[in-house]
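> model this:
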Amino acid sequence: MSQPYVVHLNPVAFQLGPVQVHWYGLMYLLGFFGAIVLGEYRRRRGRLPVSREALSDLFFYGMMGVIVGGRVWYMLFYYAGGPRWIWTDPLALFKVWDGGMSFHGGLLGVLAASLWWSRRHKLHFFDTVDFVAPLIPLGLGLGRLGNFINGELWGKPGTVPWAMVFPQAHGEDVQYVAGHPAWAEALQRYGGLPRHPSELYELALEGVVMFAVLWLVSMKPRPRYLVSGLFALMYGCFRFAVEFVRVPDPQLGYLFGTSWVTMGQMQSLPLVVVGLLLLWMSRRAPVLPLAEGGAKG
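Now for the predicted structure:
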């Protein structure tokens, strides 16, 4: 294969005095901002009969849900050493500068915030979730782009023409070659093993494809549960598939003594089941009518 692309990008977008602003953080901000803009667009077209102020509250609570849920879930299921931090180092929960966020936990956080907000505004929970679902893939895709810029969450070694070298994986490359001598030449030639850019796979599937499908489907009023079901089913399937070419979290490795089952796959399977159930429920569910004349305020 030809010389692979080397992922060696500067994770710092810009610096203001002693403060460094990282691309990964900017991706989160852009994801939230994009959701707000698209959500207001949908609200004004009557997709949810609430005021602009009420929708702003939903986005604020949802943002808190992403941060709190994503962090707590990571600490419970992905943190090195397991949940012993709860009684040995409880302050580790707040050390967000050490990294560690989980999509599945962030999703649960958003759902919890949506449930509380829906009850407060006397709306059906799944009408809210159907409204929010098409807005999430934008943030998912931007988050994966941030992972790629950071050169993290790389894939397994591969010979595909678009395989890339991740310098931060050099230590792992050396260990891999020790057990797979056939890759020694590639390591010597390229200075690192060509790997699947799994972050870009997830950007394409969880970001671009999911956004396009959900946005197009939700352009017209649909039965309750349909959009939420599509979101859960697509994310579960896409994440489960990409995990086959993505290196698992080093502190966890593969589960159950296998060479392919990952925590990401185990946590994505329930989404596939929930997605299928919601799609089945949507067959006899009502369609939320548009607010007359579009939403006001």
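
> alpha carbons only for contacts and neighbour counts from here, please
OK.

> What's the biggest helix in the protein, counting residues?
helix 52-77 (DSSP state H).

> And stretch 211-225, how far out from the chain middle?
Distance, stretch centre to chain centre, for stretch 211-225: 20 Å (CA atoms, centre = their mean, to the nearest Å).

> show me what contacts Leu76?
By CA atoms under 8 Å, 6 or more residues apart in numbering, the contact list for Leu76 reads Gly82, Pro83.

> If we use 10 Å, what do you get?
Gly82, Pro83, Arg84, Trp85, Ile86, Leu93, Gly105 (CA atoms under 10 Å, 6 or more residues apart in numbering).

> now do Trp260
With contact taken as CA under 10 Å, 6+ apart, Trp260 is in contact with Glu243, Phe244, Val245, Arg246, Val247, Pro248, Gly253, Tyr254.

> All the helices of the stretch 101-250 of the chain, in order from the start?
Ranges of helices within the stretch 101-250 of the chain are 103-120, 125-132, 136-150, 170-179, 184-190, 198-202, 210-217, 226-242, based on DSSP state H, counting those that start in this stretch.

> another one to check against the first:
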Amino acid sequence: MTYPQIDPVLISFGPIAVRWYGLMYVLGFLGGYLVISNRLKKTLPRAPGDLTQELLLWCGIGLLLGGRLGYVLFYQWMNLDWYLKNPIEIIAIWHGGMSFHGGLVGAALAGFTLLKKRKTPLLPAADAACLAAPIGLGLGRIGNFINGELYGRITELPWGMVFPGAGPLPRHPSQLYEMVLEGPVLFFLLWMLKDRVKPGQVSVLFIIGYSLARFLVEFVRQPDPQLGLVISFLTMGQILSLAQAALGVIFWYITSRLD
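Reported below is the predicted structural model:
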């Protein structure tokens, strides 16, 4: 298949450019706001009216900082001395390079801090945020596809695509695989189960569901060039996903014992 050459810049006004990737982030936050607000009205009807905005803001900041720090620790550990000598680069998100697993930790810590400060029950709010997360994930993968980044390994399948800068051979459009699994598939699974599980378990299902989707797609996604395969046939993304899934199983056991 022919890779659609979509200009990453949606529209520009002189030196100011609006990129598709940035638009995906904006749409993700808007969709997240609607889902979180709707869910909190049902599960936390006495929650402050501005909790949704604050939760998105705090989690968004935690996501960016945690995602960047996770990238440096997990994917650039061999260059850690250089980062310590140039500490501004540790938070230089404008240079690219983010880790979802680090971002999840950062968002969770930021959300926990906010909810504790606002004296708001943790589990229902966490479930609302995790229910909305697949919207941003799916849209983000569309942005990756438009940018022609995070492409897959070489394939002979008929839907393989030749990505710019990835050589002449067709590759898996792994961004689209992740978009489907991490976006609509995971969202509808969580949506169907949201009223059938205990508080906190939507969050656990999100953790396990994302880990499974990411682990599977990593088999056809091009490994990070600076790392390659880390342990046998496993990539760093798969190792982190396995650890995240294990934590999910532990959290499921804990939440299943809650009254």
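
> Mind putting the helices of the stretch 101-250 of the first structure into TSV with mean neighbour count and distance to Tyr41 of the first structure?
Output for the helices of the stretch 101-250 of the first structure, formatted as TSV (neighbours: other CA atoms under 10 Å; distance: least, CA to CA, whole Å):
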stretch	mean neighbour count	distance to Tyr41 of the first structure
helix 103-120	19	19
helix 125-132	20	11
helix 136-150	23	15
helix 170-179	14	45
helix 184-190	14	48
helix 198-202	22	26
helix 210-217	18	12
helix 226-242	22	17
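
> Any chance of those in CSV with distance to Ala35 of the first structure as columns?
As requested, the helices of the stretch 101-250 of the first structure are exported to CSV (distance: least, CA to CA, whole Å):
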stretch, distance to Ala35 of the first structure
helix 103-120, 13
helix 125-132, 8
helix 136-150, 7
helix 170-179, 37
helix 184-190, 40
helix 198-202, 19
helix 210-217, 11
helix 226-242, 15
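
> so how many other residues sit close to the aligned partner of Gly155 of the first structure in the second structure?
Applying TM-score structural alignment, one finds that Gly155 of the first structure aligns to Gly152 in the second structure. For Gly152 of the second structure, the neighbour count with other CA atoms under 10 Å is 25.

> Contact partners for Gly152 of the second structure?
By CA under 10 Å, 6+ apart, the residues touching Gly152 of the second structure are 160-161, 163, 166, 170-177, 217-223.

> Make a ChimeraX selection of the buried ones in the contacts of Leu76 of the first structure.
Buried members of those, identified by 16 or more other CA atoms under 10 Å, are gathered into one ChimeraX selection as follows:
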select :83,85,93,105
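
> mind listing which of the contacts of Leu76 of the first structure are in helices?
Cross-referencing these against helices under DSSP H gives Trp85, Ile86, Gly105.

> so what corresponds to the last one in the second structure?
Under the alignment defined by TM-score structural alignment, Gly105 of the first structure corresponds to Gly102 in the second structure.

> Would you agree that match is in contact with Leu65?
Yes: in terms of CA atoms under 10 Å, Gly102 of the second structure counts as a neighbour of Leu65; the distance is 8.4 Å.

> Could you tell me which residues touch both of these two?
Here Gly102 of the second structure and Leu65 share the contacting residues Tyr71, scored by CA under 10 Å, 6+ apart.

> what does Pro134 of the first structure align to in the second structure?
Under the alignment by TM-score structural alignment, Pro134 of the first structure pairs with Leu131 in the second structure.

> Repeat that for Gly207 of the first structure.
So Gly207 of the first structure corresponds to Gly183, using TM-score structural alignment.

> ok, Gly229 of the first structure to Gly69 of the first structure distance?
Applying CA to CA, to the nearest Å, the value for Gly229 of the first structure to Gly69 of the first structure is 21 Å.

> ah, wrong one, I meant Leu91 of the first structure
16 Å.

> Please identify which of those two sits among more neighbours.
Neighbour count, other CA under 10 Å: between Leu91 of the first structure and Gly69, Gly69 has more, with 25 against 10.
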